[in-house]
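Chemist: coords please:
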Amino acid sequence: RADEPVAVIGIGCRFPGAPDPDSYWRLLRDGRDAVGEAPADRHGDSGGRPGGFLEHVYDFDARFFGISARETERMDPQQRLLLEVAWQTFEDAGIAPSSLAGTDTGVFVGISGHDYADLQMPHPDVVDMYSATGNAQSVAAGRLSYFFDLTGPSLALDTACSSSLTAVHTALRSLRDGECSVALAGGVNLMLTPGLSQALDRGGMLGPGGRCRTFDDGADGYVRGEGAGLVCLKPLSAALADGDRVHAVLTGSALGHGGRANGLTAPRGTAQRAVMTGALERAGVEPGQIDYVEAHGTGTALGDPVEWEALAGVYGRGRPADAPCPVGSVKTGIGHLEAAAGIAGLIKAVLVVRQREVPPLLHLTTPNRHLDWTGSGLTVPTTRRALPAEGTLRAGVSSFGFGGTNAHVIVESAPEPPAPAAGSGAPDGTVHALSLSAHTETALATLAGRYRTHLAAHPGVPLAALCHSANAGRSQLSHRAVLTAATRDELDSALEALIRREPAVDVARGGPADGTAPTVAFLFGGQGTQYPGMGRDLYDAHPVF
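Modeler: Reported below is the predicted structural model:
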């Protein structure tokens, strides 16, 4: 298992302007800038600095996660956000979170900021035990393991801006060493006080223009951003055996440090090249086989030339003049997410190889005069660029920490799923049942709305697959509805009725019952045979039946 590829089977994220992976891809593809002014709910004066902010970071459904109001008040919103995104990630993977209880699933979280602790600790009258657990970075990972009842490794990692990609690298090692069978990996970053921004600004790291102008001649520093992202990982052989949807495959990774450079926070090109070549060697691929590189790309006067030279020395070498390697950086659109920057870049790379398209890099108007643009073997697309429609695609992802820790990961497009066996699909005219559940009636209606949006955005998804994922891959919560439909239009109408809370013959609703009722596995009418072949469709379409 030492070099087995690892499948990305689930993605969850909350990034500026993008509350989920689908909206993240739309933001990237459309070339939208999500950097803006600080929301009104932030503590202290932001000094007018723009940033890549999330909305409503203090909102949290504490009852859903079984956390008291008092504990929630002391709990870092970074921990709250991780719980929400973890749930989203497991559901995207088609895994009912409750089914993971007691498994050796590992948790690997990159986290560096501690703004919420800085807000609490100067006030002894409000500090209590929950302040300790609510702000300990170790608990950012431990709380996920506790809530989902996961018994595998549980680590919080801080390597500054490379924290979340370091977490992914560590998860890959743990999976390949057999410490865990499934892993949840990524990172989080929130900006809740102005203190760190002031320190970074006085250190000359933040750009006066409030944008990351990566590889531009006007690059003068980065703009801070916040968010959270997680991926659910499983060895590829296990993912294929389990019938999981595979977004992409991680084939190699490497981690290293710059050693004694020109300064503690100064980048070192030789160290960057070392992790790139190390990841390529572990993946068993040549630099020329890489179709896209997601650069660290902060847009600093010193960092950009050093990274460009390192990229050219690895990925640009030997490239034909008419086929340079495309390079981009998501920081130009959402800001530098610091501890969550690496996972934002990794998820982007996964989407690039899955969608077979490179999104545009923003804010590049005048190419940096200190970069070799003609002989580097690299190119920076400022408009959408299609990648080959067939064959395996590969991408490299870099993330560098200002403490010197560098990480690089190789991403590969997913293998073709096996063709379904002849006659294994549901026959034409089959009525499908879609089971939905949520913690409240309002949340149930919201979930139905998300399914309507998903249906409209993915017209090619078979109803049988959609219903199976919902029925088998989500935990059953207290407010439930079952919708029946033979066509997409019928399902859309049923979802609309559920949203409007209107009666409909194809929508059955249910809420919490008094007492504890057993779970229903099968329900038989007790009337015996009603017509010849009554159970034939169930027999043909459902092996369990």
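Chemist: going forward, measure contacts between C-alpha atoms and count neighbours the same way
Modeler: Fine.
Chemist: show me the residues around residue 44 that make contact.
Modeler: When contacts are counted by CA atoms under 8 Å, 6 or more residues apart in numbering, residue 44 is found next to 193, 194.
Chemist: show me where the stretch 351-500 of the chain has helices.
Modeler: Per DSSP state H, counting those that start in this stretch, the stretch 351-500 of the chain has helices spanning 441-457, 463-472, 488-500. These are given in chain order.
Chemist: Which one of those lies nearest to residue 291?
Modeler: Distance to residue 291, taken as CA to CA, is lowest for helix 441-457 among the helices of the stretch 351-500 of the chain, at 26.9 Å.
Chemist: Second input sequence below; structure requested for side-by-side comparison:
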Amino acid sequence: MDGKVAIVGIGCRYPGGVDTPGDFWAMLAEGRDCTTPPPDDRFDTSIFWHPNRTPGKLYNRCSGYLKCNVFEFDRQFFKIPPDEANHLDPQIQLLLEVTWEALENAGIPPRSIRGSNTGVYMGVTSSEYLSLTVHPFSNISQYTNSGTNSCMVANRISYEFDLHGPSFSIDTACSSSLYSIHLASEAIRKGDCSMAIAGGVNLMLLPGTTVGFCQAGMLSPDGKCKSFDASADGYCRSEGAGVVVLKPLSRALKDGDRIYSVIRGGTLTNDGRTPGIANPSYDAQLDLVEKACAAAKVHPHNIQYVEAHGTGTKVGDRTEANALGQILGRGRTKEDPPLYIGSVKSNFGHTEGAAGVAGIIKLALMISKSQIPRVVHFSTPNPDIQFDVLNIKVPSSLVQWGGDGTRLAGCSSFGFGGANAHLILEGFPSRNVHLAIASSDKVMESQFEGGTEDESKTIMVLSGNTKAALKEQVERWIAFITDTIAFDEDRFQQSLYTAANRYQHHVERLAIVVKGPHDAVQKLNLLKREEKLKTAVDGKVPEGAERGKLAFVFSGMGTQWWGMARTLALEDPVFRDVIQRFEGVLNTLGVDWSIVDMLTKETDPDKINRTGEMVFYTMCMSGLRREYLRTLNFVQNQ
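Modeler: As a prediction, the model looks like this:
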């Protein structure tokens, strides 16, 4: 696919309770402002606040903070001992959880990529937790260095998920996570890794950095990023974490993945020597965008939108917007659609090490939704930006992203030390991915509660690391079916398929025979009330068993095995395919009889028993649904 890289999974934590890609899009579509005063688990702003720029003080009260308690971490889920977890930077803890969620969002069971050549590229700009934990020195433990060193932001992910590809943390200030995504994409193109996990993180645990930016006059007194607006007076610091899962486009298509968007290419540059190390360079930004278009093999005129750095500073916005218009507005006329520009920083502030990936997530969602959300706090255009001359437009409402051609968009991120990044993304034609539910996924109701063979039901599987987690999954499924898919039968069946085949199964498991979404909700509510169901089976996987693979062996033990596995051979296409492949192997050895015929056609017990003289079926099973189903069929055929 000419070096194109697909974004197949997204995980995130951003201000405003944005914990999923769905939350992220809802925030954008609704145009919410998510900045707030610091939560109770941080610091008291009243101690540090002063209305004027004063040494040791900060003049803004609001920033973008996560709603969750960043010091809470499910260490048991990752099997991390208490003392080690206590010395593990919350930024690393946050990324472990978000990485898991990104993989599951991609339909990749995290344990399925153990030992794989998967790369990890993470942007990070601070380690305030180290400052919190090393005073007095008696607090330092054997885990302090390994838990707080910035290299561990990436390496801990590789360790916990057992990934063997390249792994490193990147600090280029505010462009760190976009650098990470670009380097990860390039590594995939070069073959350095077969898949990559890329993103960034930023947490504001101490007031010191904010005080420093206040002393530099960079922050907005009201804690709002008023991107491209005449009232822009500085940016708002924020925190968050974002992760994207990247694959070669060709492999994503082969794997049947959902593709949010495709990274065509991009580039990295530096401003070099400017009048000040933190000052943006107009010429450098011209050069950056032009080189990115060349790398992506895209004519600048065809770019329709740019997710800009857009921090809401007078000089920064003016420099960036005019540079974008100069390069991307080239060749446009008044009759052409405008170049739209926007910035997610207007919603929740500048997340610094996690800012670039926030822009990529926004852009990927926009492309997949075919909509451009409005820029919050934009009302009066910055008079220093040549909007009309350059045919640039900032959306003030939710815009439908129309047109017949491929959607093309750019994403910029600038580090305040001069490290710049720009990536170009494109849409990918939506496909009707056929999530076939095999006939063996249907269980005759006659096997339960006296139903007829004409009525069919489907296996629904849930799992969790603990019984409490499994109970929470029951509640989430009820909400998902009721609120999200709204009892849509097709989406319900696809969801069951994905849950069974493309999610990680944990030790506490539950399988329910259901007939459609309404029946599922009824039964889930009964289980929530801890009522027993004949059509539900639960249990715990024995210690260590989840690391192995499941095989069924039909060895033949006499006439009591007549017709053994016949139902599987007739109804289960996966089983039948394995038998046919095994038969091909036997044919090469000169065997002159057919296993398939004996299972599906023969009724002579002597001939049937010949198939029982060998172990003819060994196949790996993925997921409880298939385990339960095969066991059910096995019992029925004894």
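Chemist: sorry, back to before: could you dump the helices of the stretch 351-500 of structure 1 into JSON lines with distance to residue 222 of structure 1 added?
Modeler: Rendered in JSON lines, the data for the helices of the stretch 351-500 of structure 1 read as follows (distance: least, CA to CA, whole Å):
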{"stretch": "helix 441-457", "distance to residue 222 of structure 1": "34"}
{"stretch": "helix 463-472", "distance to residue 222 of structure 1": "41"}
{"stretch": "helix 488-500", "distance to residue 222 of structure 1": "43"}
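Chemist: got TSV for the ones you listed, with mean neighbour count and distance to residue 427 of structure 1 too?
Modeler: As requested, those are exported to TSV (neighbours: other CA atoms under 10 Å; distance: least, CA to CA, whole Å):
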stretch	mean neighbour count	distance to residue 427 of structure 1
helix 441-457	17	20
helix 463-472	17	10
helix 488-500	19	15
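Chemist: which one of those lies closest to residue 327 of structure 1?
Modeler: Closest among the helices of the stretch 351-500 of structure 1, once you apply CA to CA, is helix 441-457, at 28.2 Å.
Chemist: Show me what the closest one is packed against.
Modeler: Contact partners of helix 441-457 of structure 1 among helices and strands, from 3 or more CA pairs under 8 Å, 6 or more residues apart in numbering; DSSP states H and E: strand 432-438, strand 479-485, helix 488-500.
Chemist: Which stretch of structure 2 lines up against the following helix or strand past the last one?
Modeler: Right, the one you point to is helix 488-500 of structure 1. Moving toward the C-terminus from helix 488-500 of structure 1, the next helix or strand (DSSP states H and E) is strand 507-510. Following TM-score structural alignment, the partner segment of strand 507-510 of structure 1 in structure 2 covers residues 536-539.
Chemist: quick one, what contacts residue 97 of structure 1?
Modeler: Residues near residue 97 of structure 1 by CA under 8 Å, 6+ apart: 87, 90, 91, 148, 474, 475.
Chemist: What residue in structure 2 is paired with the third one?
Modeler: If I follow you right, that is residue 91 of structure 1. When the structures are aligned by TM-score structural alignment, the residue of structure 2 matched to residue 91 of structure 1 is residue 104.
Chemist: buried set for stretch 392-405 of structure 2?
Modeler: Of all the residues in stretch 392-405 of structure 2, those buried under the rule 16 or more other CA atoms under 10 Å are 392, 393, 394, 395, 396, 401.
Chemist: no wait, stretch 184-199 of structure 2
Modeler: Residues of stretch 184-199 of structure 2 classed as buried: 184-189, 192-199 (neighbour count, 16+ other CA under 10 Å).
Chemist: Now do the strands in the stretch 151-300 of structure 2.
Modeler: Using DSSP state E, counting those that start in this stretch, the strands of the stretch 151-300 of structure 2 run over residues 167-170, 195-202, 240-248, 261-270.
Chemist: Need the winner for burial among those strands.
Modeler: Among those, strand 195-202 has the highest mean neighbour count (mean count of other CA atoms under 10 Å), at a mean of 31.
Chemist: Give me the mean deviation of that strand from structure 1.
Modeler: Compared with structure 1 after fitting, strand 195-202 of structure 2 deviates on average by 0.3 Å (mean CA distance after the TM-score superposition for structure 1).
Chemist: quick check: that strand aligns to which part of structure 1?
Modeler: In the comparison with structure 1, strand 195-202 of structure 2 aligns to the range 182-189 (TM-score structural alignment).
Chemist: what kind of secondary structure is residue 109 of structure 1 in?
Modeler: strand (DSSP: H, G, I helix; E, B strand; the rest coil).
Chemist: Correct me if wrong: it contacts residue 162.
Modeler: No: no contact is recorded between residue 109 of structure 1 and residue 162 when judged using CA atoms under 8 Å, the distance being 11.4 Å.
Chemist: mind listing the strands for the stretch 301-450 of structure 1?
Modeler: Secondary structure of the stretch 301-450 of structure 1 (DSSP E, counting those that start in this stretch): strands located at 325-328, 357-358, 378-379, 385-386, 394-400, 405-413, 432-438.
Chemist: Contacts made by the last one with the rest, please.
Modeler: Strand 432-438 of structure 1 is contacted by residues 444, 447-448, 463-464, 467-468, 470-471, 475-486 when judged by CA under 8 Å, 6+ apart.
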